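Chemist: predicted coordinates and the sequence they were generated for:
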Amino acid sequence: MVRDMIRVYKETRKELRVDVTREAKLKAKYNDVVVGLDENLIVVSLRKELKSLKGQLKEHEVDYDKLLLDERKWVGQKESIIMIESKCDGLKKERDRLRETKIKLQGKIDGLKLRCKMLKQDKAEVISKVVSYISMEPYHCDEVGQNVENLVKAAIFHERCSALEEMAATKKPVDLSKVECYRPSDEEEYNKAGNAFVTTEYPFLIEATRDPSTALEDLLSKKPRSLKPPTLTKKPSPEKLQSFAPAITMKKLVSHNPTSE
């Protein structure tokens, strides 16, 4: 049995030596092949091309990163554009609303202008009835403008001359509580603040309350002395005429008023 084991050992050793020898030959052949590959032009060109491809790959990676950043920026810009568009829509609606408001305000302004024009005409008519000579000699008296203003205020307070004329034409006692737009507070305030002034400066107006049947022409003919034109002793200076420019303007307004003719 020992002999068999020795025999097997020797055979195995021989096979091992053969394998080692074969391995050494293969390694030498491999080294020869590797050296040949290093010197092979095709392999050298392939290696160079591989290096260039690696460089291009890095460049493409950088470009790819830039594209990603640009895409993120574009997403942010898109959101900003959406917000701006929504703001523009809101501004357009606000513009339309302002245009409608402008049209309404323009209509109100036109109405106010027309009302002011009518008030100016009524004022000119009142002045032509109360102080008829103002269109002839408006610069005679310094107190004409102030007195005319007070008379016009009194006339407007009693619903203008048309209302006064209607009240004066009636033979029945006047009930102010039945007059349109009448307020008791207005009458109380007016009576408290203006009775003394009216009594001292315009006593002819008191007759309207004493005798409602008195004609308006009779009341207006009884003007106080302060409203009568004074006699001129000398020709007024240019400075005097310039100071009465508003009265001269009123003269033109009354002269062109058809009611004063």
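Modeler: Yep, that arrived.

Chemist: switch to C-alpha atoms for all contacts and neighbour counts from now on
Modeler: Noted.

Chemist: check which helix or strand covers Tyr9.
Modeler: helix 2-39 (DSSP states H and E).

Chemist: what's the angle from the helix or strand just after that helix to helix 2-39?
Modeler: Moving toward the C-terminus from helix 2-39, the first helix or strand encountered (DSSP H and E) is helix 41-130. Using axes from the mean of the first three to the mean of the last three CA atoms, to 10 degrees, the inter-axis angle of helix 41-130 relative to helix 2-39 is 60 degrees.

Chemist: show me what helix 41-130 is packed against.
Modeler: Helix 41-130 sits against helix 144-157, helix 245-255, with contacts defined as 3 or more CA pairs under 8 Å, 6 or more residues apart in numbering; DSSP states H and E.

Chemist: list the buried ones in the longest one?
Modeler: Which is helix 144-157. Val144, Gly145, Asn147, Val148, Leu151, Val152, Ala154, Ala155, Ile156 (16 or more other CA atoms under 10 Å).

Chemist: ok and it relative to helix 245-255, angle-wise?
Modeler: 50 degrees.

Chemist: gap between helix 144-157 and the chain center?
Modeler: 40 Å (CA atoms, centre = their mean, to the nearest Å).

Chemist: which elements pack onto it?
Modeler: helix 41-130.

Chemist: thinking again about what came up before, and of the helices and strands packed on helix 41-130, who's closest to Lys48?
Modeler: Across those, Lys48 has its closest neighbour in helix 245-255 (105.1 Å, CA to CA).

Chemist: dropping in the other structure now:
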Amino acid sequence: MTFAAVALVPLLLLTACQPEKSPLESPSPTVMEAPSAPPGPPVQALPPDSVLGMTGTVTADNGAELALTLVVHASKAATAPDAATGSAVITDWCAGELDANTLAGQAYGLVQVDYTATLVGSKTWPPDLPLLLFPTAQDVGLASSGAAHQIEVLAAPPSPGDYVPHCQQFAFLTGPGDGSTIVALAGDASDNPPFTRWADFAYGFDINSPAGFVGSKPFGGVDSSRVSFTNCVATITALASTLGYPSNSWGQEFAPDRCVVGGSTQPLGGP
């Protein structure tokens, strides 16, 4: 998942002392400047610690449009001082599932992924079209903040005691806003070389969230033709090439129903 001025050579004024031009004489030539190429999409400004950026647009069936951006920051050891905020986010959200001792003992790396969705125009984004955010909690520990909401989606209306652990709940954008996820990768800090596991996972936006229930209300599983992703552009930084890019499974899928790049980009499902 591209974007003449005419300079006329002045005609000589006819005077009494100038001979009249023959009707067969060729007129003065017109000089045409080469057409300039239309401006391309703006280059995404990425922070120094980023490994991947992406921009794109998604349009709903009611005409509402969201401008999307994504930034993947390089992994850090969960025990590093500059990862303290991310460690607090993951241990608070995943209380009873991941704690500081586990993060340290299993050499977790933490990857922060920032997402933005900016409304273009005045039409409201439909509330029944949540955008699934990658990476999902299918293979990693996940904690979200801001407009990135983790939602407990069950396969059937819940019975007493049914639940999805916080760390395994998928994250969504349900409309415009800014949010982040902290992706916890076991063993990432002790690999040789370290901090390369981020490249084994996919990053982006997808309408194909599995159908389920939030409480007693249906959620996800929407008709993917109700949205259209366009103008998807991924930017790989120089830092990424020193941290595992490209992985063996690296690829991208820029399609009408998704804007996803990275490792293992196959969709999870949907209608």
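Modeler: Sure, I can see it. All values reported here derive from a predicted model rather than from experimental measurement.

Chemist: TM-score of the superposed pair?
Modeler: The TM-score (TM-score structural alignment, normalised by the length of structure 1) is 0.20; 93 aligned residues with a CA RMSD of 6.3 Å.

Chemist: pipe the helices and strands packed on helix 41-130 of structure 1 into TSV and attach distance to Leu41 of structure 1 per row.
Modeler: Listed next are these as TSV, based on distance: least, CA to CA, whole Å:
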stretch	distance to Leu41 of structure 1
helix 144-157	119
helix 245-255	115
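
Chemist: wait, which of those is closest to Met83 of structure 1?
Modeler: helix 144-157 (58.2 Å).

Chemist: and after that closest one, which helix or strand comes next?
Modeler: Moving toward the C-terminus from helix 144-157 of structure 1, the next element (DSSP H and E) is helix 160-169.

Chemist: can you list the buried residues in that following helix?
Modeler: So, applying 16+ other CA under 10 Å, buried residues of helix 160-169 of structure 1: Arg160, Cys161, Leu164, Glu165, Met167, Ala168.

Chemist: residues of the helix or strand Ala193 of structure 1 falls within that come out buried?
Modeler: Using DSSP H and E, Ala193 of structure 1 maps to helix 184-201. For helix 184-201 of structure 1, the buried set under the neighbour-count rule, 16+ other CA under 10 Å, comprises Val198.

Chemist: next secondary structure after that helix?
Modeler: Per DSSP H and E, the helix or strand that comes after helix 184-201 of structure 1 is helix 206-210.

Chemist: going on from that following helix, what's the next piece of helix or strand?
Modeler: Next element after helix 206-210 of structure 1 (DSSP H and E): helix 216-221.

Chemist: centre of the chain to the following helix or strand past that next one, how far?
Modeler: Sequence order places helix 238-243 as the next helix or strand after helix 216-221 of structure 1, per DSSP H and E. How far helix 238-243 of structure 1 lies from its chain's middle: 45 Å, per CA atoms, centre = their mean.

Chemist: elements contacting helix 238-243 of structure 1?
Modeler: Helix 238-243 of structure 1 packs on no helix or strand, going by 3+ CA pairs under 8 Å, 6+ apart.

Chemist: buried sites along it?
Modeler: For helix 238-243 of structure 1, using 16+ other CA under 10 Å, no residue counts as buried.

Chemist: likewise stretch 101-114 of structure 2?
Modeler: Buried, per 16+ other CA under 10 Å, within stretch 101-114 of structure 2: Leu103, Ala104, Ala107, Tyr108, Gly109, Leu110, Val111, Gln112, Val113, Asp114.

Chemist: restricted to strands, list those residues.
Modeler: Gly109, Leu110, Val111, Gln112, Val113, Asp114 (DSSP state E).

Chemist: any chance of those in TSV with distance to Thr55 of structure 2 as columns?
Modeler: Below are those laid out as TSV (distance: CA to CA, whole Å):
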residue	distance to Thr55 of structure 2
Gly109	25
Leu110	23
Val111	19
Gln112	17
Val113	13
Asp114	12
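
Chemist: mind checking how far Glu217 of structure 1 is from Ser162 of structure 1?
Modeler: 12 Å (CA to CA, to the nearest Å).

Chemist: same check on Lys252 of structure 1?
Modeler: If you go by CA to CA, the gap between Lys252 of structure 1 and Ser162 of structure 1 works out to 23 Å.

Chemist: how about Gly55 of structure 1?
Modeler: 104 Å.

Chemist: what do you get for Asp186 of structure 1?
Modeler: Taken as CA to CA, the span from Asp186 of structure 1 to Ser162 of structure 1 is 19 Å.

Chemist: try Ala169 of structure 1
Modeler: 11 Å.

Chemist: right, and Val89 of structure 2 touches Ile182 too?
Modeler: Yes - with contacts counted by CA atoms under 8 Å, Val89 of structure 2 reaches Ile182, the gap being 7.5 Å.

Chemist: which residue is nearest the middle of structure 1?
Modeler: Per CA atoms, centre = their mean, the C-alpha nearest to the average position across structure 1 is that of Leu98, at 7.0 Å.

Chemist: measure that residue to Leu26 of structure 1 for me?
Modeler: 97 Å.

Chemist: sorry, back to before: in JSON lines, list the buried residues of stretch 101-114 of structure 2 along with distance to Asn231 of structure 2.
Modeler: Formatted as JSON lines, those follow (distance: CA to CA, whole Å):
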{"residue": "Leu103", "distance to Asn231 of structure 2": "38"}
{"residue": "Ala104", "distance to Asn231 of structure 2": "40"}
{"residue": "Ala107", "distance to Asn231 of structure 2": "38"}
{"residue": "Tyr108", "distance to Asn231 of structure 2": "35"}
{"residue": "Gly109", "distance to Asn231 of structure 2": "32"}
{"residue": "Leu110", "distance to Asn231 of structure 2": "29"}
{"residue": "Val111", "distance to Asn231 of structure 2": "26"}
{"residue": "Gln112", "distance to Asn231 of structure 2": "24"}
{"residue": "Val113", "distance to Asn231 of structure 2": "20"}
{"residue": "Asp114", "distance to Asn231 of structure 2": "19"}
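
Chemist: could you work out the most separated pair of the residues you listed?
Modeler: Longest span within the buried residues of stretch 101-114 of structure 2, CA to CA: Ala104 and Asp114, 24.0 Å.

Chemist: helices or strands up against the longest helix along structure 2?
Modeler: Scanning structure 2 for the helix with the most residues, using DSSP state H, yields helix 84-93. Packing partners of helix 84-93 of structure 2 (3+ CA pairs under 8 Å, 6+ apart): strand 109-120, strand 141-146, strand 177-185.

Chemist: any idea of the angle that helix forms with strand 177-185?
Modeler: Going by the same axes, to 10 degrees, helix 84-93 of structure 2 makes 90 degrees with strand 177-185.

Chemist: how about helix 84-93 of structure 2: buried residues?
Modeler: Gly86, Ser87, Val89, Ile90, Thr91, Trp93.
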